[in-house]
Every structure is written in C-alpha cells, then in structure tokens.
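Asks: I'll drop the sequence and a predicted model, then ask my questions.
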Amino acid sequence: MTKTKFEIFDALHRGDGPLILCNVWDGGSARMMRNLGAQAIATTSAGLAWALGMADGNKLPADLLLHAAATIVRAVPDLPVSIDMEAGYSDDPAAVADLARRIVATGVVGVNIEDGAGTPDLLAAKIQAIRAAVGPGLFINARTDVYLKGLAPAGERAAEVARRAQLYTAAGASGLFPAGVTDPNEIKYISSSIKVPLNVMARPGLLPAADLSKLGVKRLSAGSALPEYLWGRVAAIGGAFLQDGVSDPICADPMPYRDINALMAGVSA
C-alpha cells in the first residue's frame, strides 16, 4: 500500500539519523531544496515574512500564509511540506484550529506552533484544538521558546522544557522543538525525558547531525539561518553597487540564469 505524505513525514522522524530541513520561504526556495536532495520541506516564518516585506512575530495575515503554503506545496508536489504557523496568530484555540484546518487543506502535512511569550497551558489548548479539528495524521511540532526567550534560569531550562513537553504531548503534539538549545548534556536530558521526536535548530556551536543523532535528536532545522545569510550578502553587495556602480561584485559566482530558470520550469503557473 502506498504511504500518504502524512505517513512519510512521520516516518522521516523515526530513522537512525536526524531529518535535516533547510527551511524555505517561498516556492522557489522550496524547489531549490528539493533539487538539492531534501526529503521534506519546512518553512521559516521569519524568511517568509521578510520575503513579503513584513516583520516576523505573529504579524502575517492568514491569507498570505495560506497562499504561501499552497504555492510551496505546488512547487514540490512529491515532498511532504510543513508550515510554521508561529503561535497560530490568535489566542483563541478555536481560531487557531480553524487556521490549521485551512492550512491542511492546501496539502500541508505538518505544522510548527510555538508557546513564545504565552503560557504553556495556552499552547496545550491550541494543540488540543488542532488535533480535534484535523485528526491524527497532521504532524504537530510543538516549539517551546524556553531557550530563545530565557523563560527559565540557566541551568533549569532543560527541566522546564521537559515539563512543558508533558503538557504538549498529552494535548496531541507529535514532536518537540526546544529552539535554541545547544548544550549536548541538556539535549540528551531532554531527548531521554520525552516520548516524541526531538527537533533542534542550527545555532553556532551546535554539534553536527551525526553527533546529535547519538543524543537522540530526530530533526535538525536550519530555522531562519539561510534567509539571514542571504539578506546579509544582498545588503553588502547591493549597498556597494548603489554607492559605486561597479558591476563585477554583484555578477560574481552566480547560479546561472539558465540553471535557475530550468529549476523552476517544472512549476506550473
């Protein structure tokens, strides 16, 4: 029997090594990652917002998120796609669940949803509402910002993540994403304390994927690292071109036009 994309995406979190995701921000970047061998596609909320000229941080209108989701699914029809829905763009679990249902209708098989500055109980209620609305197939990756936002004192963060993980998994989460954790001992502690796949995010000093696998990590995300790098490069060479009008730097080491166009040629209008 042929597996559904829901089943394929879940299985990718059960292998020996971590599922590595270079988070994308539009159909073109999704197409690029597919061409480079990505097994699945996931978005970066920051990169997606910036590509639309907006700030990250639960500010994206739902219609733009849904359009982006549909565009990315269309660009990579053979791969499972997961969408970062931040904190769900609402504190009302019913509204968050309705948005998740609309996201799934675009062909998406996974979502990230975060606690951010909200309470753990609120995220648990959102996860429970999503699960009730969409059923068992959707991979709900519960992101906690304990590390990114310093929501517990240093030395107590791993234990706080484990505590929140119990709430989120009981509510129906499929995976746990303590974004920002890098310490190997803390990663191992968290992975041994939870019953769902552990996701970590690329950060300076983070161990390579092979070593993370030994600590129990099942998913490694680039987060917003790629668009941050690209924005940095564009600012540097674009700023220089505006100042001096010298063409050579902005024309150096490109991916040729014909290659980019050929990559996108399989995407229908």
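Replies: The structure has been received and is ready for your questions. None of these values were measured; they are calculated from a predicted model. Numbering: from 1, shown residues only.
Asks: switch to C-alpha atoms for all contacts and neighbour counts from now on
Replies: Fine.
Asks: can you pull out the helices in this protein?
Replies: With helices called from DSSP state H, the chain shows them at 5-11, 27-35, 45-51, 62-75, 93-105, 120-134, 157-171, 184-193, 209-214, 225-244, 257-264.
Asks: nearest residue to Val196 other than its sequence neighbours?
Replies: In space, and not counting its chain neighbours, Val196 is closest to Gly175: 5.0 Å by CA to CA, 6 or more residues apart in numbering.
Asks: how much space between that neighbour and Arg143?
Replies: Per CA to CA, to the nearest Å, Gly175 is found 8 Å from Arg143.
Asks: Thought Val109 was touching Ala69, still the case?
Replies: No. Proximity of Ala69 to Val109 does not meet the contact threshold set by CA atoms under 8 Å, at 10.7 Å.
Asks: So between these two, which is more surrounded?
Replies: Remark: of Ala69 and Val109, Ala69 carries more neighbours, 28 against 25, as counted by other CA atoms under 10 Å.
Asks: Identify all contacting residues around stretch 6-21.
Replies: With contact meaning CA atoms under 8 Å, 6 or more residues apart in numbering, stretch 6-21 is reached by 38-42, 80, 109-110, 137-139, 197, 209-210, 212-213, 217-222.
Asks: Below is structure B, check it against A:
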Amino acid sequence: MDQRAKFETFKALHAREGAFVLGNPWDAGSARVLAHLGFEALATTSAGYAFSVGRRDSFAGLSRDELLENARQIVDSCDLPVSADLEDGFGPAPDTCAETIRLAAGIGLVGGSIEDATGDPEVPIFDLGLAVARVQAAAEAARGLPFLLTARAENFLWGRADLGDTIARLQAFSEAGADVLYAPGLPDLAAIRTVCAEVDRPVNVVMGLSGPRYSVAELAGAGVRRISVGGSFARAAFGGLRRAAEEVLGAGTFGYADEAMSGRELTALMSDTRPPRRVSGPS
C-alpha cells in the first residue's frame, strides 16, 4: 500500500461510525507485532521510544532527527497507516512546525500531532495566539499532502484544569485547519463527552495512562472517534521484563517463559531483509 492509499485508509477510519484504536509501537519490531494482531493503524510514542533507548521522555530528551528516524523505521516495517507524536513541532516558531510536518510527510507518515505545551514549567502552555499560528502553519504545510494533522491542547497535563479554555483552544485549532483534535488528561467521561459535543472535528482520547479508564464502547458512546494508548504498551512490556527479572533474581525460577511469545512466532513476524554483506580487503 503506498502513502496515498494509507492516507485514504486513515482518513476513512476517522469518518466511520464508532471509535477505532491506534496501536502505539515504540520500534519496528513492536510495530510488526501490533500489525499482526489486527490494529488498523499505528502511531508512534515519543515516551516509548525514549524508554527503549535509555532516555527520559522530555522535550530535551530526543531530537527531531531521532524521532523521525524511529518513525521511518515503523513506517517501513508494516503496511499500515502510521501517525506520529511530533511533540511541540520541535520549536516554538510556526515555520519550524511547518517544516516538521513536511519532513514527517516526506518519510511516509500519514499523520502527526502538534501540541501547545512549551516544555517550560514556568510558562507551560503557549499563548493562544501563538498556539493557533503554529497549528495554522502546520495545516498549511500539510495542505495537498497525504497527511492528517492532529492539534493537541495540553492544559490538563500541565496543571491547568480549565475545560472551557481547553475547548476554546480546540475550537481555534479546528478553525486553523487541524483535522483531528486531542486534549490528553481530561478528568472524566463527562468532560470527554462535553469536548466531543463542542468541537466539529474527530476527537482522540488516550487510555492506559493514569486516571480513569473507559472501554472502547464507553468512549465511542461519548463521541470519541479515535483512541490511542500512548507509551502504555511500552510500559507494559517493561513491566513484563521487570516481573521476569524479579522472578529469576528473587525465586530463582523461570516461569515467566510460559507467557513469553515464542521465538518461532516472533521470527515469523519479523523481516528477513538483511543488510548488505560487508566485504573486507581488495575487490
């Protein structure tokens, strides 16, 4: 499936009735597993990738080049539409956000998100005017490309529990050209339902993190169109690793292996593409 076909598939998922779930792989191998298990689309997770390479999930933790290379490997690993966590666009300037979108589309991604968080604890959220200008620049960069832009209002992740301002931001992002809207950290199903009722674009909600957890059916009933799991699949994998290690170190037993995927099954899911053989000496 080429990029345009993946984009059309991704767009159609947002238009159909009910809610669909994005799997969030952190590398090419986890992407292949999730694709095999039946997810219809994937999205990268900056947190999951950061943990996998021994970094913290933070604005300064990973560069744009690193995150886009990770995304490219995920895109190339499977035949599913892939969207990307593009954090704050990798810079405050609207032009930087626009360039990030062009680069993301250039590696085969069919979607990506720009958030309004600054990374500065003293001033955690961009002023509304600048936040809108950043989304508008990203939307203009995406115009004509096979790319769905998600705009994120981060108030609730940064101690600003203001539902009215969050909705106003999402509405402004929609007017600026965003295709999907996302306010992570909403406190309950009532708030989610209110957001969905007050905006005119598909809404993404993240599950699997801290706070209340609702089923796919409950979220769909509230008006949600897309559900992601953020870094929670990666954390679940690390949780399995910790349990296995603690069993070996504490009990001296190896029962964890009963729940592990078999080497044969994983081998069947992975690529058999090999790098070119290195030749030493004169040719």
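Replies: Nice, thanks for sending it over. From a predicted model like this one, the values you see are computed outputs, not experimental measurements.
Asks: Output the helices of structure 1 in CSV, with distance to Leu19 of structure 1 appended to each entry.
Replies: What follows is the helices of structure 1, written out as CSV (distance: least, CA to CA, whole Å):
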stretch, distance to Leu19 of structure 1
helix 5-11, 10
helix 27-35, 14
helix 45-51, 19
helix 62-75, 19
helix 93-105, 21
helix 120-134, 23
helix 157-171, 20
helix 184-193, 15
helix 209-214, 9
helix 225-244, 17
helix 257-264, 24
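Asks: Ala202 of structure 1: which of those helices is closest?
Replies: The minimum distance between Ala202 of structure 1 and the helices of structure 1 falls on helix 225-244, with 7.5 Å, by CA to CA.
Asks: how about the closest one: buried residues?
Replies: Judged by neighbour count (16 or more other CA atoms under 10 Å), helix 225-244 of structure 1 contains these buried residues: 225-227, 237.
Asks: related to what we said a few turns ago, between Gly175 and Arg143 of structure 1, tell me which one has more neighbours.
Replies: Comparing Gly175 of structure 1 with Arg143 by other CA under 10 Å, the one with more neighbours is Arg143, at 27 against 24.
Asks: Could you find the counterpart of that one in structure 2?
Replies: If you follow Arg143 of structure 1 across to structure 2 using TM-score structural alignment, you land on Arg152.
Asks: Give me the neighbour count for the equivalent of Glu69 of structure 2 over in structure 1.
Replies: Applying TM-score structural alignment, one finds that Glu69 of structure 2 aligns to His67 in structure 1. For His67 of structure 1, the tally of surrounding residues (other CA under 10 Å) stands at 13.
Asks: Same check on Met201 of structure 1?
Replies: Neighbour number of Met201 of structure 1 under other CA under 10 Å is 21.
Asks: Could you find the closest non-adjacent residue to it?
Replies: Nearest residue to Met201 of structure 1 in three dimensions, chain neighbours excluded: Ser221, at 4.7 Å (CA to CA, 6+ apart).
Asks: isn't the one you found right up against Ala38?
Replies: No. Checked against CA under 8 Å, the pair Ser221 of structure 1 and Ala38 is beyond contact range at 11.8 Å.
Asks: shared neighbours of these two, anything?
Replies: When CA under 8 Å, 6+ apart defines a contact, the residues bordering Ser221 of structure 1 and Ala38 alike are 20-22.
Asks: Of these, keep whichever come out buried.
Replies: Buried by 16+ other CA under 10 Å: 20-22, out of those.
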